[in-house]
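Colleague: Show me how the following folds:
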Amino acid sequence: MSFALHRLPLRLTAGAFILNSGLNKLNLDAESAGGLQQMALNAFPQLEQLSAEDFGQYLAAGEITLGASLLAPFLPRKLVGLGLTAFAASLVWVYLRTPGMTEDDGIRPTQAGIGMAKDVFLLGIGLALLLEKKSATA
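Modeller: I've put the predicted structure just below:
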């Protein structure tokens, strides 16, 4: 396990963004948590078993944990890359499954979907961290 300077921008930008998102969700009211849960249900119907409040708290805790993990340079890049890839893939899946987020082709974002379509960048960062081959100098 070694620190590589070229990974710093990937981990800092994604980590700070996700950590901030999680911190902002710590005090979600039931209506806001319910709105997020309704979107998530489009892709993951099993989440219906949770109350809106529990969903909001679990989402906040997950984002805080992932964001902090990305910011911790001592954690292995493959581990945090795997976490980010799984998280971002689930966000992209929600985007693709939520009505009104994509154009008729099912991929390109509508005006309403642009905010969620940006999660593809997080997926790219996660894959970059996960798939990077160990080099002789890293």
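Colleague: contacts, neighbours, all on C-alpha from now
Modeller: OK.
Colleague: all helices of the protein, in order?
Modeller: Assigned by DSSP state H, the chain shows helices spanning 8-24, 30-41, 52-71, 77-97, 114-117, 119-131.
Colleague: Turn these into TSV, columns for mean neighbour count and distance to Asp104.
Modeller: Shown next, in TSV, are the helices of the chain (neighbours: other CA atoms under 10 Å; distance: least, CA to CA, whole Å):
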stretch	mean neighbour count	distance to Asp104
helix 8-24	18	29
helix 30-41	17	19
helix 52-71	21	30
helix 77-97	21	11
helix 114-117	16	15
helix 119-131	19	19
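Colleague: here's the other one to compare against:
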Amino acid sequence: MKLSTLALRTIPGAFILNSGIGKLRLNAESAAGLQDMAATGIPAVKNLPPQKFGKALAWGEIGVGAALLTPVVSNRLAGLALGGFSAGLLSMYFRNDAMTEADGVRPTQDGTALAKDTWLAAIAVALITSRKK
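Modeller: Take a look at the predicted model:
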């Protein structure tokens, strides 16, 4: 694996894996808060009980992080997993008026944390389109 690919996969992979592991112990109130935020981008998640949503989110993050960190998973597959994950995050950003300025693109103070997830989308594109050498 090339050093550039290693950087593209290990840094976000470790971050996402750690985030998922941390969410395994979410209490109902915290899970409900995350669910409310997620519902701004993906309304269907509101149909799940908060605890079930929290577990699904945790295991989803663990799966994406593990895919990025596992060398036998192809760049394309790892990039697709990361792309789906970042699409969900960015849908919350773009569908929540409080996250963007009036132009609908630039982040507000509240939106800065989600706007950084554009980097994950860029990494996903780089992994998906990378060629084996």
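Colleague: closest to Arg108 of the first structure out of the helices of the first structure?
Modeller: Of all these, it is helix 114-117 that lies closest to Arg108 of the first structure, at 8.2 Å by CA to CA.
Colleague: That closest one aligns to what range in the second structure?
Modeller: Under TM-score structural alignment, helix 114-117 of the first structure corresponds to residues 112-115 of the second structure.
Colleague: and the counterpart of Ser51 of the first structure in the second structure, what does it touch?
Modeller: Aligned counterpart of Ser51 of the first structure in the second structure: Pro49 (TM-score structural alignment). Under the criterion of CA atoms under 8 Å, 6 or more residues apart in numbering, Pro49 of the second structure has no neighbours.
Colleague: Give me the mean deviation of the match of helix 114-117 of the first structure from the first structure.
Modeller: By mean CA distance after the TM-score superposition for the first structure, the fitted stretch 112-115 of the second structure averages 0.8 Å away from its aligned residues in the first structure.
Colleague: ok, for Ala28 of the second structure, nearest residue in space, not its chain neighbours?
Modeller: Nearest residue to Ala28 of the second structure in three dimensions, chain neighbours excluded: Gln51, at 5.6 Å (CA to CA, 6 or more residues apart in numbering).
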